[in-house]
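Q: need a structure here:
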Amino acid sequence: MRKWLAGVMLVACLVSPAMAADQVPSDASLHQLLDALHTRAQVDGVLAKAAERIHSGVLAGLGNTTPDAAQWKMLQEGERRMVELLKRELTWEQVEPIYLDVYRKRFSQQEVNDMIAFYKSPSGQALLIKMPLATQDATQMEAEKMRSLQPELTKIGQETISQLKAYTASKSGAPAPDSMAAHD
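A: Got it, this is the predicted structure:
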């Protein structure tokens, strides 16, 4: 009987990870994952950035116009109402079920378990902290590279336009435009 029970336990242990790979993750494990990912803080950060963008948008919408005191008060009230709407409709209590639903649909229990283990580790926490900064640095460096390439890209574009104009002129029998006209 003991051998049979040990055999059943062994099979259960071997099958259990395979079954976890197909199981829908539990709410408890999804909550652990969201905590490990600092998702609530990220949502709060998105709200703060949205408020900043609303303010910037209001200022950009003014252009060169300087509102008088009454107009400024109306703009501030509109901005306040927009921010309050976001804060009311995008609370963690309203957003968390969305995350739970999405993660439940996209990840198995085993994947969630593995992510929890990773993101709770020092390396996982470092990734959460450093990856946004690394992405920001890479984006900035790519933008600088594109700026350095811009003169050459412009030159190639101008040469291509000149070639197209010359070709079109030769097809129609008209004289080819001079090099000055090609740069207009």
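Q: CA only for contacts and neighbour counts going forward, please
A: Fine.
Q: tally up the residues packed near T139, please.
A: 12 (other CA atoms under 10 Å).
Q: so it, which of the three states?
A: Classification of T139 using DSSP: H, G, I helix; E, B strand; the rest coil returns helix.
Q: and the gap between it and M131?
A: Look at T139 and M131: by CA to CA, to the nearest Å, they are 12 Å apart.
Q: same question, A166
A: For A166, the distance to M131 - CA to CA - is 50 Å.
Q: among the two, which residue is more densely surrounded?
A: Ranked by neighbour count (other CA under 10 Å), A166 and M131 place A166 first, with 18 against 12.
Q: how much distance is there from the host helix or strand of the more buried one to the middle of the chain?
A: Assigned by DSSP states H and E, A166 falls within helix 122-172. Computed by CA atoms, centre = their mean, to the nearest Å, the chain-centroid distance of helix 122-172 equals 20 Å.
Q: swap in stretch 32-50?
A: Offset of stretch 32-50 from its chain centre (CA atoms, centre = their mean): 13 Å.
Q: which residues are in contact with that stretch?
A: Identification of contacts with stretch 32-50 by CA atoms under 8 Å, 6 or more residues apart in numbering yields 83, 86-87, 90, 92, 96, 112, 115-116, 119-120, 125, 128.
Q: how about this one, so we can line them up?
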Amino acid sequence: MPKLPSITARALLRLLLALALVASAPTFAAEPTDADIDRLLKASRAESLLAGVVPQMEAVQQQEFDKHFAGREMTDEQKAEVARIQAKTQEIVRTALSWEEMRPVYLDVYKKTYTREDVRAITKFYESAAGQRMLDKNPALMQNIMSAVQQKMVPMLEALQAEIRNIPVTPPPPVSPPQKRRRTR
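A: Below is the predicted model of the structure:
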């Protein structure tokens, strides 16, 4: 049996230190600069995608207002107050989701999530013809995914509803009125 070289404590310590440095390499990776992230955000059309969210949010708010006040009789004064609140709510959403408000959030989150190398590689992809085609086709992709999910979910929900309908429901036992207490003196 061949004799294995002995590992000294010093050599073992060096090996462990080298492994620790390799394992912690992502910690030492360069943080992306604001310019790196801005280039990525431009290439990925982040600002226009964010701007597209605002009308969707406003539509959801409108539905919620309509649902909340459906069938309620309101005076002209009350209707005006609801309209004022609606307009104020929309303005709050527009301000909160404005690029001026959201850009610092994007910068912070991207810095916490990606290294400079990651950001540059992702940017390179989005700036490529394939990346731009992907961005062009993403809305259709998402619509197709939603349709596929709905087609998959409808039969499952119908089966679940049928199962719920088959649960035997027994009425609760009748509750007798409380008995009067006799006063004892």
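Q: any idea what the TM-score is?
A: After superposition, the two chains reach a TM-score (TM-score structural alignment, normalised by the length of structure 1) of 0.68; 144 aligned residues with a CA RMSD of 2.5 Å.
Q: among the contacts of stretch 32-50 of structure 1, which ones are in helices?
A: The helices, defined by DSSP state H, take in 83, 86-87, 92, 96, 112, 115-116, 119-120, 125, 128 from those.
Q: in JSON lines, list those along with neighbour count.
A: Compiled in JSON lines, these are given as follows (neighbours: other CA atoms under 10 Å):
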{"residue": "V83", "neighbour count": "19"}
{"residue": "L86", "neighbour count": "14"}
{"residue": "K87", "neighbour count": "16"}
{"residue": "W92", "neighbour count": "16"}
{"residue": "E96", "neighbour count": "17"}
{"residue": "V112", "neighbour count": "23"}
{"residue": "M115", "neighbour count": "18"}
{"residue": "I116", "neighbour count": "21"}
{"residue": "Y119", "neighbour count": "21"}
{"residue": "K120", "neighbour count": "17"}
{"residue": "Q125", "neighbour count": "16"}
{"residue": "L128", "neighbour count": "15"}
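Q: which residues of structure 2 does stretch 109-125 of structure 1 align to?
A: Mapped onto structure 2 using TM-score structural alignment, stretch 109-125 of structure 1 covers residues 116-132.
Q: give me the contacts around the matching stretch.
A: Residues from elsewhere that reach stretch 116-132 of structure 2, judged by CA under 8 Å, 6+ apart: 29-33, 36-37, 39-40, 43-44, 135.
Q: buried ones among these?
A: Buried members of these, counted by 16 or more other CA atoms under 10 Å: 31-32, 36-37, 39-40, 43-44, 135.
Q: from A138 of structure 1, how far off is the spatially most central residue of structure 1?
A: Closest residue to the average C-alpha location of structure 1: P132 at 9.9 Å, with CA atoms, centre = their mean. Between P132 of structure 1 and A138 of structure 1 the computed distance is 10 Å (CA to CA).
Q: tell me who's in contact with Q94 of structure 1.
A: For Q94 of structure 1, no residue meets the contact criterion (CA under 8 Å, 6+ apart).
Q: residue in structure 2 matching it?
A: Aligned partner of Q94 of structure 1 by TM-score structural alignment: E101.
Q: now its match: which helix or strand?
A: Assigning secondary structure by DSSP H and E places E101 of structure 2 in helix 99-113.
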